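Trainee: After the sequence you'll find the predicted model.
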Amino acid sequence: MLSIKSLDEIVIMKEAGKILSFIRKELLKFLKVGISTFDLDMIAFDLMKKNGVISAFKGYQGFGGYICISVNEAVVHGLPSKTRILKLGDIVTLDIGIKHKGYCVDSAWTYSLGSVS
């Protein structure tokens, strides 16, 4: 079933997308060799709080993180971990989902730390 959105709803969805984009760009400043995926998750949580949104993932079907962080062989929905420290050559996917004024937005981006072959 197709749902036609009002102009007000479209404005809210655009706001949500802009907030998510901002959070992702800010989080990238911390995506470096030596950081744990847990620390990235906590930074994402702080950015969500500062921007008045909540995680779409935290607690969903028992998921423990605010964002999903998949490293190398993890296909999707990786759990943040204090022991998973990023290193040179890692391929990292940041999957961020937020709730804003009744709407959910989600995006996933993949990055490499240094050169990969």
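Mentor: It's in.
Trainee: use CA for all of it now, contacts and neighbours both
Mentor: Noted.
Trainee: which helix is the longest one in the protein?
Mentor: When the chain is parsed with DSSP state H, its longest helix is helix 7-28.
Trainee: Let me know the angle separating the next helix or strand after it from helix 7-28.
Mentor: Downstream of helix 7-28, the next assigned helix or strand under DSSP states H and E is helix 37-50. Computed by axes from the mean of the first three to the mean of the last three CA atoms, to 10 degrees, the angle separating helix 37-50 from helix 7-28 equals 140 degrees.
Trainee: Apart from its neighbours in sequence, what residue is nearest the spatially most central residue of the chain?
Mentor: If you average the C-alpha coordinates of the chain and look for the closest C-alpha using CA atoms, centre = their mean, you land on Ile96, 2.2 Å from that point. With CA to CA, 6 or more residues apart in numbering as the measure, Ile67 is the residue that lies nearest to Ile96, at 5.1 Å, once sequence neighbours are left out.
Trainee: also this one, for the comparison:
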Amino acid sequence: MGSERITLLSTREIEKMRRAGRLAAQLLDYLAPMIQPGISTLELNDAAEGWTQEQGAKSAPLGYNGFPKSICTSINEVICHGIPNAKQILKEGDIINLDVTPILNGYHGDTSRTFFVGTPSPKAKKLVEVTEECLRRGIAEVKPGAKIGDIGAAIQEYAESNGFSVVRDFVGHGISNIFHTAPQVPHYGRRGKGKRLRKGMVFTIEPMINEGTWEAELLEDGWTAITKDGKLSAQFEHTLAVTDEGVEILTSRDR
């Protein structure tokens, strides 16, 4: 996951992260209307790649450790890192997470949302809503002096109180002009544990919440992670900066 040393970003660097983050939010807004039954995940990927290039940016996932596409498209039981392809067609009732990371002027904006394809089942709707609330609750813990464990504890408590589970195998991460760096940010844990948050730290919170067991399996492609029991998984992600007052969401859509 990169070096263990946590880099504190300068005001100037955070402004660059803000611009990249804004672009990431705009990319998800651009893709959102296309998420309809009948579209392939490859079409979503190609639309994302074209739009990203038009903005003078590039797609961080493309070629990252051999990842073959520009975005991750994770449908239903796929937890994360789903690879877009032409044969994978969205159908009524699916849920899909789009995870995008444009690089603008060397800095990364990393965000994801889970979308409904048509009308979701009541269970899928609840899972997605709880997952988004998990992200909000994790973000609410971020301020100077807090501990990384506070974030995971808030997420785990809310997810499990709703009958869902928190994925352990994938975590949030530091991010800057490097895609993945310290600190790691688990979405489960105990309050008061882990590294202390300081102004200038920038990292993602990206809870993956499962309908059934938290356990994951990796497919033969070496990327696609699915739920061990084949039940649904949802995810939401923002990139954040720790500020004097608390937290700034760098990938917020309402800038």
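Mentor: Cool, got the structure. Since we're looking at a predicted model, the values are computed, not measured.
Trainee: hang on, the earlier thing: roughly how far does the aligned partner of the residue nearest to the centre of the first structure in the second structure sit from Gly152 of the second structure?
Mentor: Using TM-score structural alignment, the partner of Ile96 of the first structure in the second structure is Val100. As defined by CA to CA, to the nearest Å, Val100 of the second structure lies at a distance of 23 Å from Gly152 of the second structure.
Trainee: Also Pro37 of the second structure?
Mentor: With distances defined as CA to CA, the gap from Pro37 of the second structure to Gly152 of the second structure amounts to 34 Å.
Trainee: Can you give me every residue that contacts the alignment partner in the first structure of Glu43 of the second structure?
Mentor: Alignment note (TM-score structural alignment): Glu43 of the second structure maps to Asp39 of the first structure. If a contact means CA atoms under 8 Å, 6 or more residues apart in numbering, then Asp39 of the first structure has Lys82 as its contacts.
Trainee: can you do 10 Å?
Mentor: When contacts are counted by CA atoms under 10 Å, 6 or more residues apart in numbering, Asp39 of the first structure is found next to Phe30, Leu31, Phe45, Pro80, Ser81, Lys82, Arg84, Ile85.
Trainee: Wasn't the residue nearest to the centre of the first structure part of a strand?
Mentor: Yes - under the criterion used here (DSSP: H, G, I helix; E, B strand; the rest coil), Ile96 of the first structure sits inside a strand.
Trainee: Wait, Leu135 of the second structure touches Gln235, no?
Mentor: Yes - the pair Leu135 of the second structure and Gln235 qualifies as a contact (CA atoms under 10 Å) at a distance of 8.6 Å.
Trainee: Compare these two (neighbour count), which wins?
Mentor: Gln235 (27 against 23; other CA atoms under 10 Å).
Trainee: mind checking how far the more buried one is from Glu132 of the second structure?
Mentor: Between Gln235 of the second structure and Glu132 of the second structure the distance, using CA to CA, works out to 7 Å.
Trainee: cool, Gly172 of the second structure as well?
Mentor: If you go by CA to CA, the gap between Gly172 of the second structure and Glu132 of the second structure works out to 15 Å.
Trainee: One more: Ala241 of the second structure?
Mentor: Distance, Ala241 of the second structure to Glu132 of the second structure, using CA to CA: 19 Å.
Trainee: Show me what Lys58 of the second structure aligns to in the first structure.
Mentor: Applying TM-score structural alignment, one finds that Lys58 of the second structure aligns to Ile54 in the first structure.
Trainee: picking that back up, the residue nearest to Ile96 of the first structure maps to what in the second structure?
Mentor: With the correspondence set by TM-score structural alignment, Ile67 of the first structure lines up against Ile71 in the second structure.
Trainee: same check, this time on Ser107 of the first structure
Mentor: Aligning on TM-score structural alignment places Ser107 of the first structure opposite Thr111 in the second structure.
Trainee: compared with the second structure, how much does stretch 12-21 of the first structure deviate?
Mentor: Superposing on the second structure and averaging over aligned pairs (mean CA distance after the TM-score superposition for the first structure), stretch 12-21 of the first structure comes out at 0.7 Å.
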